[in-house]
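>>> have a look; sequence and predicted model below, questions after that.
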Amino acid sequence: MVLMNVVPGIYRPSTPPGMPPPSARRRPSKLSFGTVCSSNINRSMEAHVVLQNAGLTVESYGTGTQVRLPGKSSMEPRIFKFGTPYAEMYRSLAATPEDEAFFLHNGVLQLCKRGSSVKLAPQRWQDTPSAAIQKHDVVIAFEERIYDAVVEDLQTREPTEDFKAIHVICLDTKDNPHEAELQGRVALELCWLLEQTDDLDLEAPELVEQFQEEQMTHTQIKVLYQMCYL
């Protein structure tokens, strides 16, 4: 498949370290995962790439009102509307040699390149139709306020005809590329465990609790969980 509006020379990142278990490789992904951060350019996109390259079915979203990227000062963020192609954001940020050098240095252009290699544009969770949201079995949010926004949104949507459970999990993650990379791998570990359940609705609560206990032995990560219905 040819991706339109991809920045020239941008290729899909390689699969992260670690191979999926043999039992998972023998069958296609049975669950659908959603990953969510604020602007759908760093944390949720890192997890999108990691899960997708590992063979899982995944889509990513943001919950902010706009896509906000670090600018030349805290008072000058670069702001784009959701739906603006990553390639268009890249060109805007690299419009002058000075801007290009600055946004390469702070890593924002690299994030736009990665996004462009995976899909057309950032997607906003709240603007996504319920029929598309309901396809997800598990949603991973990468910050507590984003987790709260996802849960609130699911609770205020009109129930669909095929009323079903959606498991919402928070892996609280600082919004920088290094932390996003680390927690992207943590998300993959958790999603592989969920992928292999026989009854997700029955097993997920205990599995997530056990996962948090294991993670807390070597990394301080806040894990929240709630089962919602749509």
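Received, thanks.

>>> every contact and neighbour count from this point should use C-alpha atoms.
Fine.

>>> now the strands for the chain?
32-37, 57-62, 67-69, 78-80, 138-141, 165-171, 223-229 (DSSP state E).

>>> which residues does the residue nearest to the spatial centre of the chain contact?
In the chain, the centroid-proximal residue (Cα atoms, centre = their mean) is Ser44; its distance is 2.2 Å. For Ser44, the contacting residues are 35-37, 60-62, 141-142, by Cα atoms under 8 Å, 6 or more residues apart in numbering.

>>> highest neighbour count among those?
Ala141 (34 neighbours; other Cα atoms under 10 Å).

>>> separation between that residue and Thr96?
35 Å (Cα to Cα, to the nearest Å).

>>> one more to weigh against that first structure:
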Amino acid sequence: MEAHLVLSLSQYPVISFGTGSAVRLPGPSIDKPNIYSFNTTTYDEMYNSLKEKDPRLYHANGLLGMLDRNRRIKGCPERWQDWRVGVPRKDGVEDGVVDVVVTCEERCWDIVVEDLTNRNSPLNRLVHIINVDIKDNHEEALVGGKGILELANMLSEAARDEREKAGPNFVRETVDGRVPEVLAKWQERFPGLPALWTVGYF
């Protein structure tokens, strides 16, 4: 959600998803996580639930702070596999598709790639799937969020360059072809954020 926050604050249309079967948050012990449903349980409900259970524990481990931030960004966590691609949304993604998907864990990247393959490309629209590996803690999330924002800026700059060069003859494929070059330059700036890239189709 940190990447969602920094991208949206920079006026990028952005949507965010989880890929698991449920939202799992740390509990009082490793074998007792707090489990919530995607798409229906709001961040506000999660926040109030944990605050009622053990406010001291969940303040100390940062969960209440994280959920408080998240509930200011969007209503509830959504699951990638339930996303109806091509359906207009209210969050700036009017045509219901995106040009780039960024994951923050290789396991999630694998799930997204597999899911897009299983959807059989009904729209035949290319999408870049990039994994920026970020450790799951507050400090690494801040660094990763800044790195992902810079990647978005670099990709947008490449798209602007191609539009200016081509004028009315612009085609998106010229930008698609520059993504590996942009990623290589970005990786030089952020060597501590290992990245994977492939393409898929909506």
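The structure has been received and is ready for your questions. Please read these numbers as outputs of a predicted model, since none were measured by experiment.

>>> as a markdown table, the contacts of Ser44 of the first structure with distance to Lys113 of the first structure would be great.
Converted to a markdown table, the contacts of Ser44 of the first structure look like this (distance: Cα to Cα, whole Å):
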| residue | distance to Lys113 of the first structure |
| --- | --- |
| Thr35 | 19 |
| Val36 | 19 |
| Cys37 | 18 |
| Ser60 | 16 |
| Tyr61 | 17 |
| Gly62 | 17 |
| Ala141 | 22 |
| Phe142 | 21 |
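
>>> now the end-to-end length of stretch 44-62 of the second structure.
One end of stretch 44-62 of the second structure sits 15 Å from the other (Cα to Cα).

>>> neighbouring contacts of it?
28, 36, 64-65, 67-68, 71, 75.

>>> which non-adjacent residue is nearest Val113 of the second structure?
Computed as Cα to Cα, 6 or more residues apart in numbering, the closest residue to Val113 of the second structure that is not its neighbour in sequence is Gly200, at 6.7 Å.

>>> please list all residues in contact with the one you found.
For Gly200 of the second structure, the contact set (Cα under 8 Å, 6+ apart) comprises 113, 116-117, 126-129.

>>> residue in the first structure paired with it?
By TM-score structural alignment, Gly200 of the second structure lines up with Cys228 in the first structure.

>>> before we move on, what about Val97 of the second structure?
Match for Val97 of the second structure (TM-score structural alignment): Lys135.

>>> can you check Asp133 of the second structure too?
Checking TM-score structural alignment: Asp133 of the second structure goes with Asp172.

>>> the closest residue to its match other than its chain neighbours: neighbour count?
Spatial nearest neighbour of Asp172 of the first structure, excluding adjacent residues (Cα to Cα, 6+ apart): Glu143 at 4.4 Å. Residues near Glu143 of the first structure, counting by other Cα under 10 Å, number 23.

>>> test my guess that Glu143 of the first structure contacts Cys37.
Yes: if you go by Cα atoms under 8 Å, Glu143 of the first structure and Cys37 touch, sitting 6.9 Å apart.

>>> ok, back up a step: measure the residue nearest to Asp172 of the first structure to Ala149 of the first structure for me?
Here the criterion is Cα to Cα. By it, Glu143 of the first structure lies 10 Å from Ala149 of the first structure.

>>> give the buried residues for the longest helix belonging to the first structure.
Secondary structure of the first structure per DSSP state H: the longest helix is helix 177-195. By neighbour count with 16 or more other Cα atoms under 10 Å, helix 177-195 of the first structure contains the buried residues 180-181, 183-192, 194-195.

>>> helices and strands around it, which ones?
helix 43-53, helix 200-215 (3 or more Cα pairs under 8 Å, 6 or more residues apart in numbering; DSSP states H and E).

>>> mind putting the ones you listed into CSV with distance to Ser92 of the first structure?
Listed next are these as CSV, based on distance: least, Cα to Cα, whole Å:
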stretch, distance to Ser92 of the first structure
helix 43-53, 20
helix 200-215, 40
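
>>> mean neighbour count, these: which tops it?
Most buried of those, by mean neighbour count (mean count of other Cα atoms under 10 Å): helix 43-53, with a mean of 25.

>>> show me what Gln52 of the first structure aligns to in the second structure.
In the second structure, the residue paired with Gln52 of the first structure according to TM-score structural alignment is Ser8.

>>> same question, Ser74 of the first structure
So, by TM-score structural alignment, Ser74 of the first structure is matched to Ile30.

>>> repeat for Thr156 of the first structure
In the second structure, Thr156 of the first structure lands on Asn118 (TM-score structural alignment).

>>> about what we covered before: now, among the buried residues of helix 177-195 of the first structure, which is nearest to Gln215 of the first structure?
Val186 (8.5 Å; Cα to Cα).

>>> could you measure the residue in the second structure that the closest one lines up against against Asp133 of the second structure, distance?
Correspondence of Val186 of the first structure to the second structure, assessed by TM-score structural alignment: Gly147. In this structure, Gly147 of the second structure and Asp133 of the second structure are 11 Å apart, going by Cα to Cα.
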